[in-house]
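S.K.: 3D, please:
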Amino acid sequence: MATATGTQIAVHRTANGPVSKKIRQGAGPLTFLVTAQKGDWLKVHLPTRPNGATGWIPVEDVTLSTTPYRLVVSMDEHRLDLIEKGVRVRHYPIGVGKSTTPTPPGEYYLAELIRPPNPEGGYGPYAFGLSAHSDALTSYAGGPGQLGLHGTNRPDLIGRDVSHGCIRIANDVITELARTVPLGSPIVIQA
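M.R.: This next block holds a predicted model:
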């Protein structure tokens, strides 16, 4: 995992190549999932469209760390697995996107952690912003259609295809995950 030392970072098309975009910090530290290193450059997943986008950032602009955690979503089983050091240590029931606004499968990461103002509201006490974006919506609730892993005020809907693409989970579970799993941790969404 790489966390920017500043509030924005220049992303390059290739290691030491031209700048393709600048990404600014959102609700928390600007964090990336590292997929490769080439000298003083890191290839990272980007929290932008299109899903799965990658780019290169200089090592000198980030602090590196590791995580023992990985999350795996099984949409057809409505289950989220918490993997620690390669071993499934917990599994939880979830709600996922409905047919008109499906949750896109792929390899993503936890990009930010938000504490909604109303912990009893629709997003629960915590919401992880994922690096994933909806393929069906270009915007949602004033944002860019970014997907989340969040709590819910409707636990009766967990176990179904009910959301606009986000992953819904019980409030006690999202609280546990927010206290345990760091930003930059991978989340794999399987169909």
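
S.K.: okay, CA-based contacts and neighbour counts for the rest of this
M.R.: Noted.

S.K.: and the residue nearest in space to the middle of the chain, how far from Lys38?
M.R.: In the chain, the centroid-proximal residue (CA atoms, centre = their mean) is Leu130; its distance is 2.1 Å. Per CA to CA, to the nearest Å, Leu130 is found 26 Å from Lys38.

S.K.: for the comparison step, fold the sequence that follows:
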Amino acid sequence: MTLRSVRSQSFSTLAVCLAAGALAGCGGAAGTGTSSSGGYVAAAMATSYPDTLPVQYRRQEVTDPTGEAPGTIVINTSDKFLYLVEPDGKAMRYGVGVGREGFGWTGEAKVGAKQEWPDWVPPAEMLQRRPELPLRMAGGPENPLGARALYLHRDGKDTLFRIHGTNEPKTIGQAMSSGCIRMVNFDVEDLYQRVPLGAKVVVR
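M.R.: Okay, the predicted model is just below:
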């Protein structure tokens, strides 16, 4: 997987990119499979969209624009949409928030782990920029990873990038994250149920 920052810096591998500190990722603890956070497991599922979420960023089935195989997740960072490719030329489209300038990336990965109400562990680079952050935050409604997280892996290793929920729905449709892909909890819960471990993820 080749990643590129939106400042047009190119790196041959994800490992080089992370070592250079160009992309911080979102951190967060994850196991090797599907599990619930030990810190918070009692939260109710989201049942609707926030009133403030624009209609174009709400989930809808569309004609597949990606050309990828069914079951693939495709994220279009310029349009702020995530597509889950379905059979028969269709795709489920979700609105997302993406990495801000200097933290965007493109490439391929796989869903290596999934968690409900995940704990958040800020990566070292983020803690250097914001030392006031906690070393760990238990999962729950106030957690920045939201209700669900899909952990992106390459060659069996955690990339530190995630597709996750958010407690800041106003960031959907914007470039404000540290490289991770944000979804409203109502949508990330839906995606979580549809996507198995090992699913291919393409970020464009």
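
S.K.: picking up where we left off before, what do we get in structure 2 for the residue nearest to the centre of structure 1?
M.R.: Alignment note (TM-score structural alignment): Leu130 of structure 1 maps to Leu152 of structure 2.

S.K.: please apply the same query to Ile94 of structure 1.
M.R.: By TM-score structural alignment, Ile94 of structure 1 lines up with Val96.

S.K.: just to check, its match is in contact with Phe81?
M.R.: Yes - counting by CA atoms under 8 Å, Val96 of structure 2 does reach Phe81; the two are 5.5 Å apart.

S.K.: ok, those two, which is more surrounded?
M.R.: Neighbour totals were compared for Val96 of structure 2 and Phe81, and Val96 leads with 30 against 24 (other CA atoms under 10 Å).

S.K.: residues contacting the more buried one?
M.R.: Applying CA atoms under 8 Å, 6 or more residues apart in numbering, we find Val96 of structure 2 in contact with 57, 80-82, 172-174, 181-184.

S.K.: repeat that with 10 Å
M.R.: Listed by CA atoms under 10 Å, 6 or more residues apart in numbering, the contact set of Val96 of structure 2 reads 57-58, 75-77, 79-82, 163-165, 169, 171-175, 180-184, 187-188.

S.K.: which residues of structure 2 fall in helices?
M.R.: Using DSSP state H, the helices of structure 2 run over 14-19, 124-129, 185-194.

S.K.: among these, which comes closest to Pro144 of structure 2?
M.R.: With CA to CA, the closest approach to Pro144 of structure 2 among the helices of structure 2 belongs to helix 185-194: 10.9 Å.

S.K.: which bit of structure 1 covers the closest one?
M.R.: Taking TM-score structural alignment, helix 185-194 of structure 2 hits residues 171-180 over in structure 1.

S.K.: compared with structure 2, how much does the matching stretch deviate?
M.R.: Here stretch 171-180 of structure 1, set against structure 2 after superposition, deviates by a mean of 0.9 Å using mean CA distance after the TM-score superposition for structure 1.

S.K.: give me the buried positions along that stretch.
M.R.: Buried positions in stretch 171-180 of structure 1, judged by neighbour count with 16 or more other CA atoms under 10 Å: 171, 173-175, 177-178.

S.K.: sweet, I'm off.
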